[in-house]
Structure formats: structure tokens, C-alpha cells
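**Student:** Give me a model of this one.
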Amino acid sequence: MVGGRAWPRVHAPPPRPQASRATRGTRLHALDHAPDAVHAQAQTTICRPAPKERRSKFAVWPPEHHGSEIRRALVTGAGRGGRGRAKVAGDGYPHSSALLVGIGHGSVKALHAAGARVVVVSRTRTDLDSLVRECPGVEAVCVDLADWEATEQALGGVGPVDMLVNNAAVAFLQPFLEVTKEAYDMSFSVNLRAVIQVSQIVARGLIARGAPGVIVNVSSQGSQRGQTNHSVYCSTKGALDILTKVMAVELGPHKIRVNAVNPTVVMTPMGQAAWSDPQKAKAMLDRIPLGRFAEVENVVDTILFLLSDRSSMTTGSTVPVDGGFLAT
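**Tutor:** Alright, predicted model coming up:
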């Protein structure tokens, strides 16, 4: 229960017989943990008497917009990225280990399946073409977010956006004493500066329309814990966390909420490749109370919650999806 209301549904389940008082309670259906399934089989429900009014099919609208036009979402970093090699770029960037590849793709599929109009952004045309085939109707924008001018030109006329997921990121894994200018410049350009730029474009449009909106930034547990060979990456994510809070303070009066999700290692194909060494994986798993890494849908679930009206009083938060890692 949240504020006396049921947990948000992405897919409205078929009507059920009214439950008796004795059977009231929470009933959770297992999620399909295959990465490609993401949210398609999600059936998290609350067993209770059927409400007098059915909620809208898509439960991530701001409450003011229930029953109005379909909301529009923009997701960055939505390409599939690397193909299983631990130090190949996610979303097309060279020489990086993109452990978050798959979260943007999964978010697009979940939003599309729920009925949203989705704009997907990637620098890799082949990945965009593949996603458009998977999710007919999504709008694809091919642009390198590290290029400020190209991004302004590509997204300046993107049209009204109600929900933004800033997922694009790169991670150059280098020891501190070997950090290069290229790694620093590229990391901060994509992981932080692009978030500022894309969020400005979306927020200005919302304010001009007088419409409420939601922004979710995909951060990392590395924003709050030091990790070997991640000096630049952790720095960008630490900066992203405080940026999230400042954005929430400044955009809140305009009815725009801003939050971040902070995942642990996510079991995308790239994540599996990067953490396939049993000794390396064990060292991290030993620090996670739940004893496992995250699946893509664990992060997508949290993103959808933060986009939904069920989190309408939540802004400026950094939400761990880490199995308890940050609690240790």
C-alpha cells in the first residue's frame, strides 16, 4: 500500500473476483528473469476487492493526467551496446566497460509495452534500428551525446516530453595513476554534462507548457563507495547524485520531480562478461547481503515506480537497487 492505494501496475491485469476479507493481502507473482523479458511478464498485484473505477492502463502518468492524452517518454542510452566483451563500449564508445548496457533498452521495452510514446536516443544506428523493429512506433534519434552542438540540434525539436530517463553512460576502467585525459573528458561529457543538457531541454519544454514531469537519472552504487579502477566513473556518478538533488530543489516548484536509481552490478550480457571471473565476482558478492547481482528488470521496476504517480511525493532521492551493498 502507498498512501492507501495499491502498488502501481504497468499492465492492468484482467478483472478478478472480489476477494473475501480472509484472503486480503499481498500476492506477488514471480518475474521472468530473462533479460529480454524485462517487464513483459510482470504481474505484481494486490489481492483486494476490485476498485469501483479501474485505473488507466499506464500507471506512470502524473496524477493530473489520468484519462488525458498518452504521455511521452525519452530514454537515452537505449542501444544494446557491447556484445559480451568486458572492455568494449556500451552504446558505441571505445575502450570502456559499459556495465549498464541493457537498462535503457529494458526501460524502452517496458514503457512501450505499457502504452507510452517513447523516444529512444543512442549513437549506434544499428541498435536503434533493432529496437524500432522490436517496439514498433518508438521514435529513434541517433546522436552522440558527448557532442553538445549535435545533441542540441537533434533534441532541440524533439517535441513535448513528460518523462525522461537519463541512462547513457560510459565507464573507463583504469587505475588512478593511469587515468587519461581522454577517459576523463569522455566520461564527464556523457555521464554528467549530457544529463544536464538533455534535462534542460526537457525541463524547459515542461515549464513552457505548464506541465508536470518526471526525470530519473541512472546512477550507480559507485557514487557512494570507492571501487578499484573506477576513479573517474565513481566521480561522475557522485556528481550525478548531487546534481539530482539540486535539480529536484530548483525544478520542484515547476512540478518536475527528479530522482536517481543506484544499481549494483547488473546482469546484462556485458555485466556477465565483465564479472565472469569467479574470484572477482565473489569479492563483490560477499559485500551484497542478498548475495546476488541485479537483473535488468530489478532496475527497470524502480525506474517505472519513480516515473509513476505512486512516487508523487518523492523527489531528490537516490534509490539503491543493490541488494543491500550500500547498507554494509
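**Student:** alpha carbons only for contacts and neighbour counts from here, please
**Tutor:** OK.
**Student:** For the longest helix anywhere in the chain, buried residues please.
**Tutor:** In the chain, with assignment by DSSP state H, the single longest helix is helix 231-251. Across helix 231-251, burial judged by 16 or more other C-alpha atoms under 10 Å covers 231-245, 247-248, 251.
**Student:** got it, and stretch 165-185?
**Tutor:** Neighbour-count burial for stretch 165-185 flags 165-174, 179, 183-184 (criterion: 16+ other C-alpha under 10 Å).
**Student:** Let's see this one next, to set against the first:
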Amino acid sequence: MSVSPTFRLDGKRALVTGAGRGIGRAIAEAFAECGAEVVLCARTQSEIEEAADTLRARGLAATAQACDVMDVAGFSDLIENQAPFDILVNNAGTNRPKPQSEVTEEDYDAVMNLNVRAVYFATKAVAKSMIAAGRGGSIMTLSSQMGHVGAANRTIYCASKWAIEGFTKALACELGSHKIRVNTICPTFIETPMTKPFFEDETFRNSVLSKIKLGRIGQVSDVTGAAVFLASDASSLMTGSAVMLDGGWTAE
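**Tutor:** Next up, the predicted model:
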């Protein structure tokens, strides 16, 4: 009997939210390269169409489906009217860093509605489909190291990610009997086209690096490897867990 794990995703359907750019797009590409049929979901049709076209030009299986995950009814209808998914990546999220004294109700609602409410109900819709299909599955949410520690100017963001960590553990208990695994990915600061300008500020960059024990800013490839692991049978006994990609940030 072979003991070598497989990271292949052949024959599996994967849905990635927030897949038009950055980490979400990179995860979708990694899944497709491992053999999955990938559906890229985001609000901006042009972004996901371009991403899907790029993958198809390489002979990979990819489809673009424009949808706002905060539209609970619309997203649920989207899931109900197609074949079930084997993999869900809740990647869409946002942050509004500022001192708690300056946080408005609009700030709070914007972060919590996307980072928690949308994830909760998107997961509900996909999990229902997975259960009906009866072949198990893997659900993962892009959480954060901030779901395990605190930080100044991030009271809403930390609240949202701590909520996701609790939700993940509770749902893992519910869905285990259906062979559906539920986990989180918890990155430190990751360099993307959107975040790169922030790291050009030496003060900010040095403050981040002072907490990352491995001494470097995270790269998108650090996240895609974890996503493929959680999607594949290589993690078949893993559920209710958080994959820490923090370079040692939370080690102290």
C-alpha cells in the first residue's frame, strides 16, 4: 500500500470566492493546475472572465461566475442551480484598520457583513449541496493570524476573524459525519499587488518583520500550498483546524 500523499484534485469541482485578483486568483490557478474544475466567483465580471480565460488558454478547466457573496439569496440560487462542489474557498474579505475610537457603524457593518455574515451563509449553501451529493468535501476560509492574536487598529478585523475560527470549529463538529472537512488558513501579512505599496513604507515594513520570526513578508505561494493541501486527500484527517502561515508571529 502506498503511503505517499496525493495533492492531485482530478475530478473535483472547486469554488473560490474573491477570485478576481490576489490570493483568490492564485488559489484558483493552483487548484486548476492540480486537476480541479475551478469556478471563479467575484463581483467584477471582467476580472474573473480574464482570469478564467487565462487558465483555459493553458488547457485548464475554469469558469467565471459573477456573484456578490453578500447577496445571500442570489448566492444560494447560484449554488442550487448547478452541480455540487467538492471544495469551497471563502476568500472574499475586507479590512478597515483604524483606532476603535474612530470606528463607525458603517465600518463595522462593512467588515462584519463580508468577513462573517457572507462566509456563514455562503458556506451554508455549499455545505447543503455537499451533503445532498453525499461524497464529502473540503471547506476552507481565509482567516488570519489576527484570528488568534490582537493588534492595534484592528478591533473589527480581529473580531471578524476570531468569529470565523469559532464558526469553523463548530461546523467541523456538525459536518464530520458527512465527511466534509472545515478548516481555516491563517496568513501573516502577504505581499500582493494591492499590499505591496504599504511595504514600501520602511517603518511599517520593519514593524511587521520584527514579529515574523522567519524574517520575510509572506508571498502568495505560501498560501496556495496550504490551500492545495487542505483541498486534497493529503489532509483527509484534518478538520476544525487552523493552518498557521504566520512565519512564527503567534509563537510568542
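**Student:** for the stretch 51-200 of structure 2, what spans make up the strands?
**Tutor:** Applying DSSP state E, counting those that start in this stretch to the stretch 51-200 of structure 2 gives strands spanning 62-66, 87-90, 137-142, 180-187, 190-191.
**Student:** Throw those strands into JSON lines and include distance to residue 238 of structure 2, thanks.
**Tutor:** Formatted as JSON lines, the strands of the stretch 51-200 of structure 2 follow (distance: least, C-alpha to C-alpha, whole Å):
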{"stretch": "strand 62-66", "distance to residue 238 of structure 2": "27"}
{"stretch": "strand 87-90", "distance to residue 238 of structure 2": "14"}
{"stretch": "strand 137-142", "distance to residue 238 of structure 2": "10"}
{"stretch": "strand 180-187", "distance to residue 238 of structure 2": "7"}
{"stretch": "strand 190-191", "distance to residue 238 of structure 2": "24"}
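**Student:** so which of the ones you listed gets nearest residue 33 of structure 2?
**Tutor:** With C-alpha to C-alpha as the criterion, residue 33 of structure 2 lies closest to strand 62-66 of the strands of the stretch 51-200 of structure 2, at 10.4 Å.
**Student:** What span of structure 1 is the closest one aligned with?
**Tutor:** Counting by TM-score structural alignment, strand 62-66 of structure 2 falls onto residues 138-142 of structure 1.
**Student:** Quick one: distance of the matching stretch to the chain centre.
**Tutor:** Counting by C-alpha atoms, centre = their mean, to the nearest Å, stretch 138-142 of structure 1 is centred 17 Å from the centre of its parent chain.
**Student:** Provide the contact partners of it at residue level.
**Tutor:** 112, 117-125, 128-129, 132, 154-155 (C-alpha atoms under 8 Å, 6 or more residues apart in numbering).
**Student:** So which of those belong to helices?
**Tutor:** Here DSSP H is the test, and the contacts of stretch 138-142 of structure 1 give 112, 125, 128-129, 132, 154-155 as lying in helices.
**Student:** a markdown table for these, including neighbour count and distance to residue 71 of structure 1?
**Tutor:** Putting these into a markdown table (neighbours: other C-alpha atoms under 10 Å; distance: C-alpha to C-alpha, whole Å) gives the following:
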| residue | neighbour count | distance to residue 71 of structure 1 |
| --- | --- | --- |
| 112 | 21 | 11 |
| 125 | 17 | 25 |
| 128 | 23 | 21 |
| 129 | 14 | 23 |
| 132 | 15 | 19 |
| 154 | 16 | 21 |
| 155 | 17 | 18 |
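**Student:** hmm, which two among the contacts of stretch 138-142 of structure 1 are most spread apart?
**Tutor:** Within these, 112 and 154 form the most distant pair, 21.6 Å apart (C-alpha to C-alpha).
**Student:** Quick one: map residue 299 of structure 1 onto structure 2.
**Tutor:** Aligned by TM-score structural alignment, residue 299 of structure 1 pairs with residue 223 of structure 2.
**Student:** how big is the offset of the longest helix of structure 1 relative to structure 2?
**Tutor:** Mean deviation of helix 231-251 of structure 1 relative to structure 2 after superposition (mean C-alpha distance after the TM-score superposition for structure 1): 0.6 Å.
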